[in-house]
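>>> from the sequence below, what's the structure:
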Amino acid sequence: MTSRAGLPAEESDLIDVDELIAAYYDRIPDPKVSTERVVFGTSGHRGSSLSGSFNEQHILATTQAIVDYRTAQGITGPLFLGRDTHALSRPAERSAIEVLVANDVDVLVDSRDAWVPTPALSHAILTYNRDRSDDEPGRADGIVVTPSHNPPRDGGFKYNPPHGGPADTDATGWIANRANELIEAGLEGVKRTRFADIDADGLGTYDFRDGYVRDLPSIIDVEAIKRAGVRIGADPLGGASVEYWALIGEMHGLDLTVVNPEVDPTWRFMTLDWDEKIRMDPSSPSAMASLVAKKGDYDVLTGNDADADRHGIVTPDAGLMNPNHYLAVAIDYLFSHREGWGRDAAIGKTLVS
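Next comes the predicted model:
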């Protein structure tokens, strides 16, 4: 560990938001340079406009590639589109909208023009597809503009197919190859409508937040939590879940406090990670230092990354738990308390969990 890990960020650690966004539009990636090509990791492309790895051309080409992939797969339903709180997420979302609308895709964005956590977008896809067969053309899919827990200088772009979860390597490989072909061709083949020319009829809206929060009792026994009187502290770590946690407490009558509702694209309120970078990693003791310091104030605290698909759990006695240890306890609870779970019930997991 370096000397400043776990300490508050200083002015010198912060990004220049204006510089970052200007580079998104001004810098042209060179497809002959490997680090400036579209490369999908865990379902998405990630990079920074400052290094030529996340710029407007990447997003225009990747969005067109997703449109082409949808066509090849026979997916004709709506596409849910959300973004997190990173500085590059708003401009990338707009670039995506320009391409999607030009291709006559039925795009659904947040009805409040607010941030959308990945679980809420996945929930929207699953809800829409609930009564549709796996081969039905009218199924929905989605895009989340997020680099997850990564530093403020980064941008990210993830595709979620009709099953709601991350795209597999067959899909991401196809999309990345097509996107790079389009960049190499100078974006020939990319359809685009200027954002300023898109009217209200060209863009649909969806209430991601209320639908997600309202449906939580279908999978979580919120009444048991309420009866237990558990004092919960939730830290969105400046991410997309900030308005969700507040509504969860309000709608379900829980003793839940959002301990830090601040959203700032520089993340100046964060403590530095192990390598002295600002990183919203809820599994990192260094990044979670400010939340761990509050462990005596609540029965349980939770932190999320910028798109809220990662969690960190803090308890008064253990401090920051290993996320997988928490999941093991949650699984044990479900097996012993969830009605309808017989001896043949099983748990699905990913290789990294």
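
>>> okay, CA-based contacts and neighbour counts for the rest of this
OK.

>>> which stretches in this protein count as strands?
44-48, 79-83, 107-110, 141-145, 154-160, 204-206, 232-235, 256-258, 300-304, 311-315, 319-320 (DSSP state E).

>>> include distance to E276 and mean neighbour count when you put the ones you listed into JSON lines, please.
Formatted as JSON lines, the strands of the chain follow (distance: least, C-alpha to C-alpha, whole Å; neighbours: other C-alpha atoms under 10 Å):
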{"stretch": "strand 44-48", "distance to E276": "18", "mean neighbour count": "24"}
{"stretch": "strand 79-83", "distance to E276": "26", "mean neighbour count": "26"}
{"stretch": "strand 107-110", "distance to E276": "34", "mean neighbour count": "21"}
{"stretch": "strand 141-145", "distance to E276": "25", "mean neighbour count": "27"}
{"stretch": "strand 154-160", "distance to E276": "16", "mean neighbour count": "26"}
{"stretch": "strand 204-206", "distance to E276": "38", "mean neighbour count": "16"}
{"stretch": "strand 232-235", "distance to E276": "21", "mean neighbour count": "23"}
{"stretch": "strand 256-258", "distance to E276": "26", "mean neighbour count": "20"}
{"stretch": "strand 300-304", "distance to E276": "19", "mean neighbour count": "25"}
{"stretch": "strand 311-315", "distance to E276": "19", "mean neighbour count": "22"}
{"stretch": "strand 319-320", "distance to E276": "19", "mean neighbour count": "21"}
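
>>> now show me the structure for the sequence below, then we'll compare the two:
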Amino acid sequence: MAISPKAGKKALPSDLVNIQKLITAYYTVIPNIDDPQQRVAFGTSGHRGSAFGGSFNEPHIAAVTQAICEYRKMQGYTGPLFMGKDTHALSEPAHQTALEVLAANGVTVKIEKDDAYVPTPVISHAILTYNRDHDDIADGIVVTPSHNPPQDGGFKYNPPNGGPADTGTTKWVEDRANELIRQGNVDVKRVLRADALAAPTTQRYDYLTPYVNDLENIIDVEAIKKAGVHIGVDPLGGAGEAYWEPIAKRYGLNIEVVNKTIDPTFSFMPMDRDGVIRMDCSSPWAMTDMIKLQPHFDIACGNDPDTDRHGIVCSKGLMNPNHYLAASIEYLFTHRPQWKKDAVVGKTLVSSQMIDLVVESLGRKVAEVPVGFKWFVPGLIDGSYGFGGEESAGASFLRKDGSVWTTDKDGIIMNLLAAEILAVTGKDPQQHYDAMTEKFGTPIYERLQAPASPEQKAALKKLSPDMVKSDTLAGEPILIKLTQAPANGASIEGLKVVTKSGWFAARPSGTEDIYKIYTESFKGKDHLALLQKEAQNMVSEAFKAAGV
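From the prediction side, this is the model:
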């Protein structure tokens, strides 16, 4: 995909979303349930859409929340529901809609005491710590579309395991919500806003303090303090903004938040590669400002609006997410002696092969799962996964004692880990990765993406090993053709083809109307280009075969 001339530059006024019109659309646009694009649809992490397009509107949120109420009652969850929101414009009205439905259903809801924003990992942490100490069972909701553009909204359900709901749960909630919408939401219970806020089941809760105070049990904050690591943080206008200074104060860390602006248009953001405002802290275009500021800090980092993603900037610039995952894994599995000796590394099948090489050198094993953090949840819960990470810059890992911290991605601990690595080893994560390349070689990893219709996305999900007629890929014998993940046999909703020196995977996005081709080569740019060409040809053939 060509790089837009707007990439890395600030948006013009004409590029900004009209927040007033967006909120009006949330309340006034009635979704057409017969249009697949306007139904409730849970992707890899919740339901996402835009009010303008009739895919994220009040009827959707009312119906999804009612479905969650019915689901948790059916499951016997009688504890509180922890609910947080990020800084996207649609998060506030959706949060309020959900609260009105939850209150009408008699669900005890914990909302932030100052009506502030709550990061995704903090909700996961709250659920898990509550369920550890209580007999009744808690769950949660996070109102966020993650790093998506300002006009988007998102709504995610986290069950008692604290992580993104599995496909069985989301399928039930999705089907029930669409049924409710089709019936005009007549079976949705709801009270007025004032009554919801005044309800005894609506309880104010301090999310920040327990999370911040617990960080010392997962991060070596004392080492960071002792080394005096100067940390620069750009929350990219997200929910994490309010957390960094309390963390600095609590542990005596030298942290500087370089941008404290909260603006639902995200007008301060450099535009992404495609000329769209997207708060993706793994994008060098979106992180332009932080990259320029890096020389002022020992470690610079960023997060997305719900703070579940991380972006690490070292002296050579923004680290590729795969590179940082590899460096983090090497460090953690050599500096966490209380973890289980047989704890494995969880990785998504589109993450770098460098991770496999590093893990093998450590005498550990890799568990390769489909895209989506939900696949790491069981392993993190029981401590059999020491680490779970995605190529899209999302990861979490265990506490120092080997017990679960979060079962959702946590951008805060991943940022702090970079500082710990520097403090303890004297080398930043990029230097550690550079040493890996001297030992294992230098892979080149690229992800391509392009617009895709729902029909084209469906065709990609039907890719199969049989469609690969050739015995070679980019001049090498094909070793593996995968449509199911090795760790659990779950569908990858696409295809992965592997050779000795490279691989590609093709799959539709679970959250946007695009498809993605992931490629990696250990033989250089020319080999990577050949991989990409053959992968794109295969996708084109799939579209032709499906008539789309």
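
>>> TM-score for these two?
Overlay of the two chains. TM-score (TM-score structural alignment, normalised by the length of structure 1): 0.96; 348 aligned residues with a C-alpha RMSD of 1.2 Å.

>>> returning to that earlier point: TSV please, covering the strands of structure 1 and showing distance to L182 of structure 1.
Output for the strands of structure 1, formatted as TSV (distance: least, C-alpha to C-alpha, whole Å):
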stretch	distance to L182 of structure 1
strand 44-48	15
strand 79-83	21
strand 107-110	22
strand 141-145	19
strand 154-160	17
strand 204-206	27
strand 232-235	40
strand 256-258	44
strand 300-304	35
strand 311-315	36
strand 319-320	45
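
>>> tell me which of those strands sits nearest to V329 of structure 1.
strand 311-315 (11.8 Å; C-alpha to C-alpha).

>>> how about the contacts made by I219 of structure 1?
By C-alpha atoms under 8 Å, 6 or more residues apart in numbering, the contact set of I219 of structure 1 is empty.

>>> and the longest helix seen in structure 1, which residues are buried?
In structure 1, assigned by DSSP state H, the helix with the most residues is helix 56-73. Going by neighbour count (16 or more other C-alpha atoms under 10 Å), the buried part of helix 56-73 of structure 1 is 56-70.

>>> which two in the residues you listed are spaced the farthest apart?
E56 and R70 (21.1 Å).

>>> could you measure from whatever residue of structure 1 lines up with D166 of structure 2 over to L301 of structure 1?
In structure 1, D166 of structure 2 lines up with D168, judged by TM-score structural alignment. Relative to L301 of structure 1, D168 of structure 1 is positioned 32 Å away (C-alpha to C-alpha, to the nearest Å).

>>> and the gap between G186 of structure 1 and S48 of structure 1?
In terms of C-alpha to C-alpha, G186 of structure 1 sits 20 Å off from S48 of structure 1.

>>> now for K21 of structure 2, how many residues are close by?
11 (other C-alpha atoms under 10 Å).

>>> quick one: what's aligned to it in structure 1?
For K21 of structure 2, the aligned position in structure 1 is occupied by E19, per TM-score structural alignment.

>>> tell me the spacing between that match and P117 of structure 1.
26 Å.

>>> which residues of the stretch 401-548 of structure 2 fall in strands?
Remark: strands assigned in the stretch 401-548 of structure 2 by DSSP state E, counting those that start in this stretch are 444-451, 472-473, 476-477, 480-484, 491-498, 502-508, 514-521.

>>> looking at those strands, which one is packed in the most?
The highest average neighbour count among these, using mean count of other C-alpha atoms under 10 Å, belongs to strand 502-508 at a mean of 26.

>>> what range in structure 1 matches that one?
Using TM-score structural alignment, strand 502-508 of structure 2 pairs with nothing in structure 1.

>>> tell me the spacing between the closest residue to L320 of structure 1 other than its chain neighbours and S283 of structure 1.
The shortest distance from L320 of structure 1 to any non-neighbouring residue, by C-alpha to C-alpha, 6 or more residues apart in numbering, is to V314 (4.4 Å). To S283 of structure 1, V314 of structure 1 is 10 Å away according to C-alpha to C-alpha.

>>> find residues that contact each of those two.
Residues touching both V314 of structure 1 and S283 (C-alpha under 8 Å, 6+ apart): L320, M321.

>>> chain center to stretch 280-287 of structure 1: distance?
Computed by C-alpha atoms, centre = their mean, to the nearest Å, the chain-centroid distance of stretch 280-287 of structure 1 equals 16 Å.

>>> same check on stretch 57-65 of structure 2?
22 Å.

>>> can you check which part of structure 1 that stretch sits on?
Using TM-score structural alignment, stretch 57-65 of structure 2 pairs with 55-63 in structure 1.

>>> alright, I will stop here.
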